[in-house]
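Sequence first, predicted coordinates after that:
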Amino acid sequence: MRLHRTGVKQFHHPAVGDLDLNFETMQLNADPGLALTALSAPAGSADDDALRLQASWAATRDQAKTT
């Protein structure tokens, strides 16, 4: 089985719609079989805007819990 280490993954979020996110997967040598995958969107893209919108919702929700 060959694993892709970089590329684009497509997601659908019910609130912000379709997202195309870049990914990079790094093997964790200290623990064989485990990997870390980082997802990102190009700066200024519609996908970046959608991620920022989601982050602002999470920050608003977290702040509401502390007040």
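Great, that's in hand.

From here on, just use CA atoms for contacts and neighbour counts.
Fine.

next structured bit after the lengthiest strand in the chain?
Longest strand in the chain, counting residues (DSSP state E): strand 17-27. Heading C-terminal from strand 17-27, the first helix or strand you meet, by DSSP states H and E, is strand 35-40.

Identify all contacting residues around that following strand.
Residues outside strand 35-40 that contact it (Cα atoms under 8 Å, 6 or more residues apart in numbering) are 21-28, 48.

ok, and here's another one to check against it:
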Amino acid sequence: PLAGTGRYRDNWELSTARSTSVVKFLIENGVPANRLVAAGFGEFQPLDPADTEDARNKNRRIELKLTER
């Protein structure tokens, strides 16, 4: 659950904002924008479904998928 900051309406918006910030960082550091995609999954793809602080910390992540074209 969000800590009531008011900045994001839900975890999906927060997740998407995090992924977008990573993509922008990569672009600023030379990765071509046409090679990147930002996606946020919010609470919908947890690594650990438990309702504990440890589980939430595990689920608060960025994943990078590398593919060859």
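Arrived safely, thanks for sending. On a predicted model such as this, the values are computed, not experimentally measured, just so you know.

tm score of chain vs chain?
Superposed pair, TM-score by TM-score structural alignment, normalised by the length of the first structure: 0.31. Supporting alignment: 45 aligned residues with a Cα RMSD of 3.9 Å.

that older thread, pull out the buried members of the contacts of strand 35-40 of the first structure.
21, 23, 48 (16 or more other Cα atoms under 10 Å).

Could you pull up the residues touching the first one?
Okay, so that is residue 21 of the first structure. Neighbour list for residue 21 of the first structure: 8-11, 39-41, 47 [criterion: Cα under 8 Å, 6+ apart].

Also the second one?
With Cα under 8 Å, 6+ apart as the criterion, the residues that contact residue 23 of the first structure are 5-9, 37-40.

now do 6 Å
When contacts are counted by Cα atoms under 6 Å, 6 or more residues apart in numbering, residue 23 of the first structure touches 6-8, 38-39.

What separation is there between the residue nearest to it when sequence neighbours are not counted and residue 51 of the first structure?
For residue 23 of the first structure, ignoring the flanking residues on the chain, the nearest one in space by Cα to Cα, 6 or more residues apart in numbering is residue 39 at 4.5 Å. According to Cα to Cα, to the nearest Å, residue 39 of the first structure stands 11 Å off from residue 51 of the first structure.
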